[in-house]
Structure formats: structure tokens, C-alpha cells
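Novice: Next come a sequence and a model predicted from it.
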Amino acid sequence: MSDAGVPDGDVYDWYQRGLQLLANRDPAAAATILARAAAAEPGSRSLLEALARAQYDAGRYAEAVGTFRELTVRNPADDYAQFGLGLAASRAGDLDLAAEHLALAVAMRPDLGHYSRALRGVRARRGGETS
């Protein structure tokens, strides 16, 4: 870190460091550096996705909802962003939002069993809807 509290290197270095922190199971530190990188490069989809994953893994579910939502606004056909938004919303306690986005992810990628399992789990928590 520099004297001004800015990480050393450029945005790509911050992104790589954030991914390394995620891989080393330090999502809170990853979220901090990835947020800095995303602020510097707001148009980067890969930075936003890594930030959303870090926020989710750090238990910062409301923040992850916001970041995954940004990804879905930019590209509504991004099944992973829809899935992430659904998972984060579920953890944040918004089961209606979770079910909506998990259903979209399942519709886009019915071949991914973990998408379907997540949707079934949310629907069960909402009161026994069928899938």
C-alpha cells in the first residue's frame, strides 16, 4: 500500500491481487481491493463479478445483491449474474427477489443442476411452491 492508502500497482494488479485473496479465502480483503479497482474501472464486467463474489463470500449479502444487480442490468442474459443475484438475495432474506432471479438463471441454463437446486431451496423456504 502507498502512503495514501491506495494499493500499489495499477487496476489490473489490484484485480489479480483480489482474485488471489479470494482463492486464499480472504474475501473481506478481496472485496476491499476489488471495490477500489471497480471504482477505477467501472465498466469492467470481470471486476464487478469478482467484487460480487468477494462480497458474497464475505457475508456482505446486501452489497453483493447490488453488485450482481448491476451485472444483470448491464447484461440480462448473464446467467451467472442472475444466479449470483438470486443466491445473495436469498442470504439477505429477500426470497421473492431470490426466486425471481434463480428462476431466470434456471431458464437460461437448465443443464446446471446447482441452479435448479438453489431455486428449489428458495421456493421451499417461501412456503412449499413447486418447481
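Specialist: Now that the structure is in, tell me what you want to look at.

Novice: going forward, measure contacts and count neighbours with C-alpha atoms only.
Specialist: Noted.

Novice: For Leu34, which residues are in contact?
Specialist: Taking Cα atoms under 8 Å, 6 or more residues apart in numbering, we find Leu34 in contact with 14-15, 18, 47-48, 50-51.

Novice: Make JSON lines out of those residues and add neighbour count, secondary structure and distance to Gly5.
Specialist: JSON lines is the format used below for these (neighbours: other Cα atoms under 10 Å; DSSP: H, G, I helix; E, B strand; the rest coil; distance: Cα to Cα, whole Å):
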{"residue": "Trp14", "neighbour count": "23", "secondary structure": "helix", "distance to Gly5": "13"}
{"residue": "Tyr15", "neighbour count": "22", "secondary structure": "helix", "distance to Gly5": "16"}
{"residue": "Gly18", "neighbour count": "27", "secondary structure": "helix", "distance to Gly5": "16"}
{"residue": "Leu47", "neighbour count": "25", "secondary structure": "helix", "distance to Gly5": "20"}
{"residue": "Leu48", "neighbour count": "24", "secondary structure": "helix", "distance to Gly5": "21"}
{"residue": "Ala50", "neighbour count": "22", "secondary structure": "helix", "distance to Gly5": "21"}
{"residue": "Leu51", "neighbour count": "30", "secondary structure": "helix", "distance to Gly5": "19"}
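
Novice: ok, structure two:
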Amino acid sequence: MVQGADRGPDSPGVPAGGVYEWYQRGLELLNGGSPAAAIQILEHAAAAEPSSRSVREALARAQYGAKRYAEAAANFRMIVEADPAEDYALFGLGMALTRTGDLAEAVEHLALACAMRPDNKHYATALRHARARKG
């Protein structure tokens, strides 16, 4: 999970608390329907803990929710590169690539996610949609 040193409120531009608090607050904002606000705090967490896959996933989800699809794809890609068996990151990458118009690569990642979790209806639906758009 995420770690990190606490930052005081006297650090300019840095929210109070530590990485874990930033991560938790970012998730709260994201789950509360405020992806743009979540991005602001999750970017601090990602800068402090760049190898944290949980922070990267939350940031990528927030970026996707804020329609910043290329940025979301980049963060999902970082997770997939660190762990190619991470089915949710493959799904997220495929979804973000679908939105950027890179349908060939999107289908590839969505197909891998489906192969890993054939019981997941969301993955299968996304794959069908991407294949239909690809033609």
C-alpha cells in the first residue's frame, strides 16, 4: 500500500498529511463524484510514491472520470508494465485507449483482461464495444 512522510501545512502547495491520507482523501473525492478534485490530491500522492500501484490506479480512475483519457492510459500502462497480470489495469488501459481512439491497442488489452477474468461481464461488454467500433 502507500506510505510516506507526513507533510506539514507549512509546505507550500502540498496538502496536509501524508501519502496515505492523500490517497484516502483522493478515493473519497473520486467515489463522491469529484474526479477533478481527486486528481489534484492524488497527483501529490503519485509524486511522493511513484511506484505505488494503488495510488496510480486511483489517479488513473480519476483522470478517466475527468475525461483526461491519455493521462489515464499512461497511468494504467505503468501498472500493466509493473504487473502484466493486473487485469483491472488492463481493462482500464483498454477503456482509456478506446476513448483516445486507439482501438487496435484497446482491443488487445481488453481481450487480455477478458482472458484473465472470463466471468467479468464489464470486461466482456467493453471488449465487444471496442471491437464493434474498430470494425
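Specialist: Arrived safely, thanks for sending. Just so it is clear, the structure is predicted and the values come from calculations on it, not from any experiment.

Novice: Superposed, what's their TM-score?
Specialist: The pair, once superposed, lands on a TM-score of 0.93 when counted by TM-score structural alignment, normalised by the length of the first structure; 127 aligned residues with a Cα RMSD of 1.1 Å.

Novice: Pick out the most distant pair among the contacts of Leu34 of the first structure.
Specialist: Trp14 and Leu48 (12.7 Å; Cα to Cα).

Novice: Tell me the counterpart of Ala104 of the second structure in the first structure.
Specialist: Mapped onto the first structure by TM-score structural alignment, Ala104 of the second structure lines up with Asp96.

Novice: just checking, Phe76 of the second structure touches Gly92?
Specialist: Yes - between Phe76 of the second structure and Gly92 there is a contact at 6.3 Å, judged by Cα atoms under 8 Å.

Novice: Identify the contacts common to the two.
Specialist: In contact with both Phe76 of the second structure and Gly92: no residue, using Cα under 8 Å, 6+ apart.

Novice: which SS state does the alignment partner in the second structure of Gly5 of the first structure fall under?
Specialist: Alignment note: Gly5 of the first structure maps to Gly13 in the second structure; criterion TM-score structural alignment. Following DSSP: H, G, I helix; E, B strand; the rest coil, we place Gly13 of the second structure in the coil state.

Novice: residues touching Gly13 of the second structure, list them.
Specialist: Per Cα under 8 Å, 6+ apart, neighbours of Gly13 of the second structure: none.

Novice: center of the first structure - which residue?
Specialist: Ala52 (3.1 Å; Cα atoms, centre = their mean).

Novice: So which residues of the second structure form helices?
Specialist: In the second structure, helices defined by DSSP state H lie at 19-31, 35-48, 53-65, 69-82, 87-100, 103-116, 121-134, listed in chain order.

Novice: Which part of the first structure matches the second one?
Specialist: What it means is helix 35-48 of the second structure. Under TM-score structural alignment, the match for helix 35-48 of the second structure is residues 27-40.

Novice: That stretch vs the second structure, average offset?
Specialist: In the superposition with the second structure, the average deviation recorded for stretch 27-40 of the first structure is 0.7 Å (mean Cα distance after the TM-score superposition for the first structure).

Novice: quick revisit: for the residue nearest to the centre of the first structure, which non-adjacent residue is spatially closest?
Specialist: Ala64 (4.8 Å; Cα to Cα, 6 or more residues apart in numbering).

Novice: Run a quick neighbour tally on the residue mapped onto the one you found from the second structure.
Specialist: Ala64 of the first structure maps onto Ala72 in the second structure, with residues paired by TM-score structural alignment. By other Cα atoms under 10 Å, 27 other residues sit near Ala72 of the second structure.
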